[in-house]
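**Q** Using only what follows, build the 3D model:
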Amino acid sequence: MVTRIATAMLGLLLAGTACLTTAADDPTAVVRETAERVLDSLRTDRSRYQNDQALFGLVREVVFPRLDRERTAQWVLGANWRTATPAQREQFITEFSDLLLRTYGTALRQYDSEKLNYLPALAAGEGKATVRTEIIRPDGPKVSVDYLLTNRSGEWKVYDIVIENVSMVVTYRSEYAAIIKRDGMDGLLKQLADRNHSVNS
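**A** Have a look, this model is predicted:
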């Protein structure tokens, strides 16, 4: 699962190789602009971002504002979101965000010579859109990566990533539902917290 999400996050990074178009009401431009800011930082001071703290700080500052982390967390938990307490929901958003943070950082370090091809974006209902891309790899088949965005408050934000027709939200929902069924919501939160702590310590 981590490999799949890292591939998708790498696709978000590669979006920066396309021409930059700033338009708050254009979901494709949002993806491009976010990635371009990350790439500019890495190109300007790559040695600085070999440090995890600096790299993760860059992701929090530039990428996280473009992610609808609350909606993603809600959809990942599915029916379990409704039965979770407010405190459990808040903790899940925090722990799940930390997981995405580390995954994106991993993807940044994997960047090599891949290129990105944009396909026509699709409207997915009012306030929703899909930015369709293909990662072109020099040593393998192309990989389709779609970014699902929502506009709830005048800003386009990513809430799901679909890699080769496999949804990040659906995959995590299946994995976490099994854990919750076995160990309860607190059991899932403990697993996520322990995993994040072991990586960050």
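**Q** going forward, measure contacts and count neighbours with C-alpha atoms only.
**A** Will do.
**Q** which residues in this protein form helices?
**A** 2-14, 27-44, 52-62, 69-77, 79-83, 86-110, 168-200 (DSSP state H).
**Q** So for I161, what's the nearest residue that isn't a sequence neighbour?
**A** The shortest distance from I161 to any non-neighbouring residue, by Cα to Cα, 6 or more residues apart in numbering, is to Y147 (4.8 Å).
**Q** What's the local residue count around the one you found?
**A** Applying other Cα atoms under 10 Å, we find 25 residues neighbouring Y147.
**Q** what comes up buried for stretch 180-199?
**A** Neighbour-count burial for stretch 180-199, counted by 16 or more other Cα atoms under 10 Å, picks out 180, 185, 188-189, 192-193, 196.
**Q** Same list (these) but as TSV, adding distance to K115.
**A** Listed next are the buried residues of stretch 180-199 as TSV, based on distance: Cα to Cα, whole Å:
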residue	distance to K115
I180	39
M185	40
L188	37
L189	37
L192	33
A193	35
N196	31
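**Q** List the contacts of the residue lying closest to L108 once chain neighbours are set aside.
**A** Excluding its sequence neighbours, the residue lying closest to L108 (Cα to Cα, 6+ apart) is L10, at 6.3 Å. The neighbours of L10, taking Cα atoms under 8 Å, 6 or more residues apart in numbering as the test, are 104, 107-108, 110-111.
**Q** Let's compare: structure for the following, please.
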Amino acid sequence: QPVREVTDETTVTVRAIVKESGKPDINLAFKLRKNKKTNEWKAYDMVAEGISLLSTKQGEFESMLRKDGLDAVMDMMKQTINKPINLEAAKKV
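**A** Next up is the predicted model:
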């Protein structure tokens, strides 16, 4: 999409296409929200080929919440937050 000013909006979608030689293009959309206090934009969702990361995670959490309870969901979230990001492992996925 063409670049445009976003002066009054508080949420926007930024679209991108990942191109890799010999592979099909991957369509991505990053959904961002503007913090009213700091005026910073922060991503809250990524949609890859029409599949929302936020919706997917919500579904996982709902299932875990019903099965294992809130404490288990909170523990899993804390463990995930504390893990370092491994870019080499991410490239293999």
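**Q** which residue lines up with the residue nearest to I161 of the first structure in the second structure?
**A** Correspondence of Y147 of the first structure to the second structure, assessed by TM-score structural alignment: F30.
**Q** Also R43 of the first structure?
**A** Checking TM-score structural alignment: R43 of the first structure goes with nothing.
**Q** R43 of the first structure - how many residues pack around it?
**A** By other Cα under 10 Å, 10 other residues sit near R43 of the first structure.
**Q** Most remote residue from the middle of the second structure, which is it?
**A** Distance from the centre of the second structure peaks at G22, with 26.0 Å (Cα atoms, centre = their mean).
**Q** what's the nearest residue to R4 of the first structure if we skip its chain neighbours?
**A** Leaving aside its sequence neighbours, R4 of the first structure sits nearest to I163 (Cα to Cα, 6+ apart; 7.0 Å).
**Q** ok now do that neighbour, which residues does it touch?
**A** 4-5, 8, 143-146.
**Q** Distance-wise, check the residue mapped onto it from the second structure relative to K83 of the second structure.
**A** Aligning on TM-score structural alignment places I163 of the first structure opposite A48 in the second structure. From A48 of the second structure across to K83 of the second structure, the span is 23 Å (Cα to Cα, to the nearest Å).
**Q** next one: V73 of the second structure
**A** Distance from V73 of the second structure to K83 of the second structure, by Cα to Cα: 16 Å.
**Q** For R60 of the first structure, grab the count of nearby residues.
**A** The number of residues packed near R60 of the first structure is 15, by other Cα under 10 Å.
**Q** residues contacting V38 of the first structure?
**A** Shown in contact with V38 of the first structure (Cα under 8 Å, 6+ apart): 13, 58-59, 62.
**Q** can you pull the contacts of E70 of the first structure?
**A** Counting by Cα under 8 Å, 6+ apart, E70 of the first structure touches I93.
**Q** Next: A72 of the second structure.
**A** Going by Cα under 8 Å, 6+ apart, the list of residues near A72 of the second structure reads 64-65.
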